[in-house]
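Asks: Prediction below, plus the sequence it came from.
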Amino acid sequence: MTQRQPLPSVIKFNQLLNALTKMKHFSSCLHLFKQMSLIGVPVDAYSINIAIKCCCSLFRTKDGFALLGCCFRRAVVPDVCTFNTLLDGLVLEDRILEAEILFKKLIKQKLCEPDVVTYNTMIQGLCKFGYNDIATGLLRLMDERGCKPDVVAYNIIVDSLCKDKMIDDAFNLFKEMVFHKLVLPDVITYNSLIHGLL
């Protein structure tokens, strides 16, 4: 592909990057991304998002943030997927305070409108460290801001409450989920509750 004149479109390169990522060949994908930049392929937001995902999957979130800087230098506007990937990378690396700072910055500076994935990533990170109250508060904020919590958001908190032996709180949240918010539970919800009761 790099030998052809004119070069193939960025779409063809993105398809290759995507295929490498799906096969979990993250280092190879980053190498290809670097080659693309060197030979002058006009990388777009999609290419950069894939490269950031690879960095985060390799526990190199700092490199992901460097690529975010690359977005700004190339006048590529990062989207909610870009920030979701970086938040997920921070959570994977147990850097929950930095994830929280980034999340607040997204809202205050209106860098992007957080979606369900953004909130679920933060809720997952907070529950990972036992911050169930803050995660529940974030669930409320999510609803207030017009982003309807899904079964995944509830499942994360219910599971965390059950693991922390806070079974009454888990059942209260379950009742809210089913009877007030009309979110249908799934097998994961019930498994968490059964495990908590056991």
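Replies: Structure received. Since this is a predicted model, take the numbers as computed values, not measurements. Residues are numbered from 1 along each chain as shown.
Asks: From now on I want contacts and neighbour counts done on CA atoms only, so please keep to that.
Replies: Will do.
Asks: For the protein, just list every one of the strands.
Replies: Taking DSSP state E, the chain contains no strands at all.
Asks: Find the centremost residue of it, please.
Replies: Central residue of the chain (C-alpha atoms, centre = their mean): N84, 3.6 Å from the mean position.
Asks: pretty sure it contacts V117?
Replies: Yes - when contacts are counted by C-alpha atoms under 8 Å, N84 is listed as touching V117 (6.8 Å).
Asks: In contact with V116, which residues?
Replies: By C-alpha atoms under 8 Å, 6 or more residues apart in numbering, the contact set of V116 is 147-150.
Asks: I'd like to know which of the residues you listed are part of helices.
Replies: Among these, no member falls in helices (DSSP state H).
Asks: Let me have those residues in a markdown table, extended by distance to F33 and neighbour count.
Replies: Formatted as a markdown table, the contacts of V116 follow (distance: C-alpha to C-alpha, whole Å; neighbours: other C-alpha atoms under 10 Å):
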| residue | distance to F33 | neighbour count |
| --- | --- | --- |
| C147 | 34 | 16 |
| K148 | 36 | 17 |
| P149 | 35 | 21 |
| D150 | 34 | 18 |
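Asks: Quick one: these as JSON lines, columns for distance to M177 too.
Replies: Putting the contacts of V116 into JSON lines (distance: C-alpha to C-alpha, whole Å) gives the following:
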{"residue": "C147", "distance to M177": "15"}
{"residue": "K148", "distance to M177": "11"}
{"residue": "P149", "distance to M177": "9"}
{"residue": "D150", "distance to M177": "9"}
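Asks: Need the max-distance pair from those.
Replies: The largest separation in the contacts of V116, counting by C-alpha to C-alpha, is between C147 and D150 at 9.1 Å.
Asks: which one of the contacts of V116 sits closest to G64?
Replies: Nearest to G64 among these, with distances taken as C-alpha to C-alpha, is C147, at 26.4 Å.
Asks: Look up how far L86 lies from L32.
Replies: Distance, L32 to L86, by C-alpha to C-alpha, to the nearest Å: 20 Å.
Asks: who has more neighbours, the two?
Replies: Using other C-alpha atoms under 10 Å as the criterion, L32 and L86 rank with L86 on top: 25 against 17.
Asks: got another, please set it beside the one above:
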Amino acid sequence: MMLRTQRWNLLTTLRLVHLRSTETGFSGLSSYRNLSYKEKLRSGLFSIKKDDAVALFQSMILSRPFPTVIDFNRLFSGIARTKQYDLVLALCNQMELNGISHDLYTLSIVINCFCRCRKLGFAFSAMGKIFKLGYEPNTVTFNTLLNGLCLEGRVFEAVELVDCMVLSQHVPDLITLNTLVNGLCLQDGLSEAMSLIDRMVDSVYPLSP
């Protein structure tokens, strides 16, 4: 009899715990839904799901006054961190269709997503758009393209891109060097990697800190 009573008490306790946790979960979900888009962006968008990302984007599009391109870039960066690259590209396109122009940072995100999706042709088209809009690509943008080339095994094209980068007065940094050396080593280009390091050391490519 005592054992049966103990089992009943334990079962009752478990049910209460489950009920409370469910109520807390629904309360937290409701609270999140009631947040403004700015508050959601400030939350960091960690592990944001596709449906939540789309809903947040739509709420931003409907907001008045319009969110800034910086706000949209925060959203796109958060989604990209979850590796939902196709979703980022689709939303970037929708943003532009709604009359919000891409800036340099948006296009850098686009280039990164195209590279991650192994769509280098589109990535270079986005780089062309940067020049067309009168923006000046920075070292981070070049490094993104370099990484895309190396992911495709096109390391020697990446080295040529660094040459163009230097000629256009953009200073390679340690990320540039690491990307190229890693790419060369993966292609059994150890001697080329060593030669590249020597060139960097000899200031053919003056590294920025």
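Replies: Cool, got the structure. If you're wondering where the values come from, they're calculated on a predicted model, not measured in any experiment.
Asks: before we move on, back to that, for the corresponding residue of the second structure for the residue nearest to the centre of the first structure, which non-adjacent residue is spatially closest?
Replies: In the second structure, the residue matched to N84 of the first structure (TM-score structural alignment) is S108. Distances taken as C-alpha to C-alpha, 6 or more residues apart in numbering put T141 closest to S108 of the second structure, at 5.6 Å, once the chain neighbours are dropped.
Asks: what residue of the first structure takes the place of the one you found?
Replies: Using TM-score structural alignment, the equivalent of T141 of the second structure in the first structure is T118.
Asks: Now for its match, how many residues are close by?
Replies: Quick note: T118 of the first structure (other C-alpha under 10 Å) scores 20 neighbours.
Asks: so who does it touch?
Replies: Neighbours of T118 of the first structure in contact, by C-alpha under 8 Å, 6+ apart: 80, 83-84, 87.
Asks: Could you check how far the aligned residue in the first structure for Q58 of the second structure is from N14 of the first structure?
Replies: When the first structure is aligned by TM-score structural alignment, Q58 of the second structure is paired with K34. Per C-alpha to C-alpha, K34 of the first structure is found 13 Å from N14 of the first structure.
Asks: Of these two, give the one with the bigger neighbour count.
Replies: A side-by-side neighbour count of K34 of the first structure and N14, using other C-alpha under 10 Å, places N14 first with 19 against 12.
Asks: Give the equivalent position in the second structure for that one.
Replies: In the second structure, the residue equivalent to N14 of the first structure is K38, according to TM-score structural alignment.
Asks: mind listing what its match touches?
Replies: Residues near K38 of the second structure by C-alpha under 8 Å, 6+ apart: D71.
Asks: now do 7 Å
Replies: By C-alpha atoms under 7 Å, 6 or more residues apart in numbering, no residues touch K38 of the second structure.
Asks: Show me which residues of stretch 34-50 of the first structure are buried.
Replies: Neighbour counts over stretch 34-50 of the first structure (16 or more other C-alpha atoms under 10 Å) mark 36, 41, 43-50 as buried.
Asks: Touching it from outside, list them.
Replies: Applying C-alpha under 7 Å, 6+ apart, the contact partners of stretch 34-50 of the first structure are 10, 14, 18, 67, 76-78, 82.
Asks: Would you check which pair of the residues you listed lies furthest apart?
Replies: Using C-alpha to C-alpha, the two most remote members of these are N18 and V77, lying 19.7 Å apart.
Asks: quick one, which of these two is more surrounded?
Replies: A count of neighbours by other C-alpha under 10 Å puts N18 above the other of N18 of the first structure and V77, at 19 against 13.
Asks: Tell me the spacing between the closest residue to the more buried one other than its chain neighbours and V80 of the first structure.
Replies: Closest residue in space to N18 of the first structure, ignoring its immediate chain neighbours: I50 at 6.9 Å, by C-alpha to C-alpha, 6+ apart. To V80 of the first structure, I50 of the first structure is 13 Å away according to C-alpha to C-alpha.
Asks: can you map out the helices along the second structure?
Replies: 2-33, 37-42, 50-62, 69-81, 85-97, 104-116, 120-132, 139-151, 155-167, 174-186, 190-201.
Asks: Just put the ones you listed in CSV and tack on distance to S208 of the second structure.
Replies: Below are those laid out as CSV (distance: least, C-alpha to C-alpha, whole Å):
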stretch, distance to S208 of the second structure
helix 2-33, 42
helix 37-42, 31
helix 50-62, 36
helix 69-81, 25
helix 85-97, 29
helix 104-116, 20
helix 120-132, 22
helix 139-151, 10
helix 155-167, 12
helix 174-186, 7
helix 190-201, 11
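Asks: Tell me which of those helices lies nearest to P209 of the second structure.
Replies: Across those, P209 of the second structure has its closest neighbour in helix 174-186 (7.1 Å, C-alpha to C-alpha).
Asks: against the first structure, where does the closest one fall?
Replies: Residue span in the first structure matched to helix 174-186 of the second structure, by TM-score structural alignment: 151-163.
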